[in-house]
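Visitor: give me a model of this one.
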Amino acid sequence: MSKAVSEVLRDERIVIVLIGIAVFWRAVVSQDEIEAPWECCCSGISLFILGWALLGYVYALSQKPTRWPISNKIYQGIGFSLFVLNSYVMIYYGMRLYGLLQVEVFPPLDLILRNVRYVTFVMFYCAILWSTTYLEKIHEEYRFLLARSTLHERSLRTSVFKVLTDDRTLLVMIGIAFLWRTVISFDYTVTFWESTCQYIIQLIIGWFLFGHICAVAVKAREKPDLIKVVQGIALALSTINVYALVYYGLCWYSLVGLVAYFEVFFVPADYIFQDLRFFALVIFYYTMIVLSKFLETASADYTVPDRATHPNNL
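Guide: Here you go, the predicted structure:
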């Protein structure tokens, strides 16, 4: 049974079908420009099932024996990023269904943000699903030989990136981000300059990380399966970057042109959710930075197909 499910999930057409269904569903919901409670519930349940089922699938794959240990690290990075997004989805739809979350941006634009969130999250899950197809092959069919020395590749860019992605540096950056958001949230008001600072920082981190992961794909050109894994993760990251781009863009529009009317609709719970969203994005990007380090290590390792799975190599 599990093997049959695995074969179905490996079919790339299922990714296209899921994205098509997501776009069609949100188009139907948006026809009357009002999202009914049952429509919100259906959206939440579908994302909940897709996200947690995919997390369980990734965990099951990571339990299989392997001769390339870094693949376990990649699975762990993917799994934790899924956990962060799944938790965010659960909190968001829980607050919506219980009436704790009223509005996120100026009401006419609120439905647009919901549509973008739903479609981009489905695309994120589909990109991860697509990448795990090739990661499973790497996990089962390749074995590690030795780590390639990077002494000859030392450069200013490499040194700076190594410092910025050091675990201690990342923990300090997360602490600063949490402290920053806590301070500006005391008055339950997010000003234009505060929103601008958050937007610029997350925009730089998100797209810089996307560019770095794409560069890793170039380094892994001798490993076709690993290239597919890296490309899938890069695509998944880009969907969250697009979501952040749209969200802060709509917030900017609301804060600049419609401040007075915009503030009337907000309640403290709405601002609390904004904090939760910010924290979720920070943790997500932290996870993706760590995952990119695992991908870079995998691209540098010398590996060969495992003889146990490739009898022709005996």
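Visitor: contacts and neighbour counts: CA atoms only from here.
Guide: Noted.
Visitor: isn't Leu82 right up against Gly56?
Guide: No. Assessed by C-alpha atoms under 8 Å, Leu82 is found out of contact with Gly56, at 10.0 Å.
Visitor: the more surrounded of the two?
Guide: Leu82 (23 against 13; other C-alpha atoms under 10 Å).
Visitor: which residue, other than its chain neighbours, is closest to the more buried one?
Guide: Using C-alpha to C-alpha, 6 or more residues apart in numbering and skipping the chain neighbours, the partner closest in space to Leu82 is Leu55 (6.2 Å).
Visitor: residues contacting the most centrally placed residue in the chain?
Guide: Centroid check for the chain by C-alpha atoms, centre = their mean gives Leu237 as the closest residue, at 4.9 Å. Contacts for Leu237 (C-alpha atoms under 8 Å, 6 or more residues apart in numbering) come out as 124, 206, 210, 288.
Visitor: follow-up on the earlier one: any idea which element the residue nearest to Leu82 lies in?
Guide: helix 37-62 (DSSP states H and E).
Visitor: list the buried residues in that helix.
Guide: 43-44, 47-48, 50-52, 54-55, 57-59, 61-62 (16 or more other C-alpha atoms under 10 Å).
Visitor: would you pull up how far that helix lies from the middle of the chain?
Guide: 14 Å (C-alpha atoms, centre = their mean, to the nearest Å).
Visitor: distance check, the residue nearest to Leu82 against Ala22.
Guide: 19 Å (C-alpha to C-alpha, to the nearest Å).
Visitor: go on, Tyr302?
Guide: Taking C-alpha to C-alpha, one finds Tyr302 at 40 Å from Ala22.
Visitor: hmm, back to that, next, the contact list for the residue nearest to Leu82, please.
Guide: Shown in contact with Leu55 (C-alpha under 8 Å, 6+ apart): 79, 82-83.
Visitor: quick one: which of these is nearest to Val216?
Guide: Gly79 (20.0 Å; C-alpha to C-alpha).
Visitor: now do the contacts for the closest one.
Guide: 55, 58-59.
Visitor: again with Gly257
Guide: Listed by C-alpha under 8 Å, 6+ apart, the contact set of Gly257 is empty.
Visitor: Arg143: which element?
Guide: For Arg143, the host element (DSSP H and E) is strand 142-146.
Visitor: list the buried ones in that strand?
Guide: In strand 142-146, counting by 16+ other C-alpha under 10 Å, buried: 142-144.
Visitor: one more, for comparison:
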Amino acid sequence: MRFQLTEDQSALKAGVRELLERRFGREALRAAVDTPGRLDRELWRALGDAGFFALRLPEPDGGVALGLPEAVLVFEEAGRALLPGPLVSTHLAAGAVPGAATGETVVTAVDGELVEWLQAADVVLGDVSGAVPLRSLDPLTPLHRTAAAAPGGRRRAIRAPAGRAAVDPVATLLTAAEQLGTAVRVGELAVQHARTREQFGQPIGAFQAVKHLCADLLARTETARVAVYAAAVTADPADIAAARLLADEAAVRGARDCLQVHGGMGFTWEADVHLHLKRAWTRARRGGGNTESEELLAARLVA
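Guide: From the prediction side, this is the model:
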């Protein structure tokens, strides 16, 4: 199986990165951190105009008519930029909820007992009765807890292990793509710091301990990339579960290693490393995460 991107896919990836760097650069990121819970509607509509949410819709329905592999590339870039908002829910609702495809409507969904961006959403999929706000670890992901079960709906869902609600495999894969983007970004930040930060008259990247951290970061990221891209091609639930496990590990451990490379600077509020780590931790709690994916893979092996 070949994973070399086509010219169109490479252009799509580069175009999304350029758009996000222009519309959600570091200044916008820090401004969003300073105003938690506020969703930038202008940015959301810009994403809609760019086809972010309508990417997989047929052209007659106003979509771009691309596939799951292209959606994975787009969500990888969103994860790399720490783009906030219920991106996965709105993308999946395009074509079913009026305005979702164009970015005019913000859609969120109940995920187990949690729901992201409840107060900022126009449409909520699932029962949010009794929802109470939580103090979210990630300042860019407001959370509410609800006792309601995860919503059903018209989307294709993998068979859940006994006692667990079914999880949409596409949502699982797109979350894995976001985690891959985080792993890529923290790798870039770690290498950049290792090259420029000096100790004892030389860049810290010359020290073996730092070299090993950066090498492990790269190895986990590239392993996760292959798994995520492969799952986007096969759309097999087991492949998606494996990709999610690897992407969660690459994002969380990668952000922690990046923090170690930064040393004491990584713990400061001014550095962006902690934001990537907190987002990776928060995403890992979404449906299809470690427990669900491990149980699905175990069931597949037994069968």
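Visitor: after superposition, what's the TM-score here?
Guide: Here the TM-score for the pair of chains, by TM-score structural alignment, normalised by the length of the second structure, is 0.34; 145 aligned residues with a C-alpha RMSD of 5.1 Å.
Visitor: turn the contacts of Leu55 of the first structure into a markdown table, columns for distance to Thr133 of the first structure and secondary structure.
Guide: Below are these laid out as a markdown table (distance: C-alpha to C-alpha, whole Å; DSSP: H, G, I helix; E, B strand; the rest coil):
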| residue | distance to Thr133 of the first structure | secondary structure |
| --- | --- | --- |
| Gly79 | 14 | helix |
| Leu82 | 16 | helix |
| Phe83 | 19 | helix |
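Visitor: show me which of those residues is closest to Tyr118 of the first structure.
Guide: Minimum distance to Tyr118 of the first structure across the contacts of Leu55 of the first structure is 15.0 Å, recorded for Leu82 (C-alpha to C-alpha).
Visitor: which ones are touching that closest one?
Guide: Contact partners of Leu82 of the first structure, counting by C-alpha under 8 Å, 6+ apart, are 51-52, 55.
Visitor: circling back to that earlier point, distance check, the residue nearest to Leu82 of the first structure against His139 of the first structure.
Guide: Distance from Leu55 of the first structure to His139 of the first structure, by C-alpha to C-alpha: 17 Å.
Visitor: Trp207 of the first structure now?
Guide: Taken as C-alpha to C-alpha, the span from Trp207 of the first structure to His139 of the first structure is 28 Å.
Visitor: same question for Ser195 of the first structure.
Guide: For Ser195 of the first structure relative to His139 of the first structure (C-alpha to C-alpha), the value is 42 Å.
Visitor: what number of residues lie near Glu70 of the second structure?
Guide: The tally of other residues near Glu70 of the second structure (other C-alpha under 10 Å) stands at 21.
Visitor: same deal with Leu113 of the first structure?
Guide: Quick note: Leu113 of the first structure (other C-alpha under 10 Å) scores 17 neighbours.
Visitor: and it, that's in a strand?
Guide: No. Counting by DSSP: H, G, I helix; E, B strand; the rest coil, Leu113 of the first structure is not part of a strand but helix.
Visitor: which one is Arg256 of the second structure nearest to, not counting chain neighbours?
Guide: In space, Arg256 of the second structure comes closest to Leu277 once its chain neighbours are excluded; the distance is 6.7 Å by C-alpha to C-alpha, 6+ apart.
Visitor: list the helices and strands the strand holding Arg143 of the first structure packs on?
Guide: strand 302-305 (3 or more C-alpha pairs under 8 Å, 6 or more residues apart in numbering; DSSP states H and E).
Visitor: can you pull out the strands in the stretch 151-300 of the second structure?
Guide: Here the stretch 151-300 of the second structure has its strands, by DSSP state E, counting those that start in this stretch, at 198-199, 202-203.
Visitor: so what does the last one touch, helix or strand wise?
Guide: It refers to strand 202-203 of the second structure. Strand 202-203 of the second structure is packed against helix 169-196, with contacts defined by 3+ C-alpha pairs under 8 Å, 6+ apart.
Visitor: the helix it packs on packs against which elements?
Guide: Counting by 3+ C-alpha pairs under 8 Å, 6+ apart, the packing neighbours recorded for helix 169-196 of the second structure are helix 68-80, helix 87-93, strand 202-203, helix 208-234, helix 237-262, helix 273-284.
Visitor: in that helix, which residues are buried?
Guide: For helix 169-196 of the second structure, by 16+ other C-alpha under 10 Å, it's 169-191, 193-194.
Visitor: got it, and stretch 247-266 of the second structure?
Guide: Buried-residue list, stretch 247-266 of the second structure, by 16+ other C-alpha under 10 Å: 247-262, 266.
Visitor: repeat for stretch 275-285 of the second structure
Guide: Buried, per 16+ other C-alpha under 10 Å, within stretch 275-285 of the second structure: 275-284.
Visitor: check stretch 125-144 of the first structure too.
Guide: Here stretch 125-144 of the first structure shows 125-136, 138-144 as buried, counting by 16+ other C-alpha under 10 Å.
Visitor: let me know the helix or strand that the residue nearest to the centre of the first structure is in.
Guide: Leu237 of the first structure belongs to helix 224-257, assigned by DSSP H and E.
Visitor: same check, this time on Ile74 of the first structure
Guide: Ile74 of the first structure belongs to helix 70-97 when assigned by DSSP H and E.
Visitor: chain center to that helix, what's the gap?
Guide: Centre-to-centre, helix 70-97 of the first structure and its host chain are 8 Å apart (C-alpha atoms, centre = their mean).
Visitor: quick check: angle from that helix to strand 142-146?
Guide: 120 degrees (axes from the mean of the first three to the mean of the last three C-alpha atoms, to 10 degrees).
Visitor: next, the angle from helix 70-97 of the first structure to helix 224-257.
Guide: Interaxial angle of helix 70-97 of the first structure relative to helix 224-257 (the same axes, to 10 degrees): 30 degrees.
Visitor: how many residues are close by Leu297 of the second structure?
Guide: 17.
Visitor: could I get the contacting residues of it?
Guide: Leu297 of the second structure makes contacts with 238, 241-242, as judged by C-alpha under 8 Å, 6+ apart.
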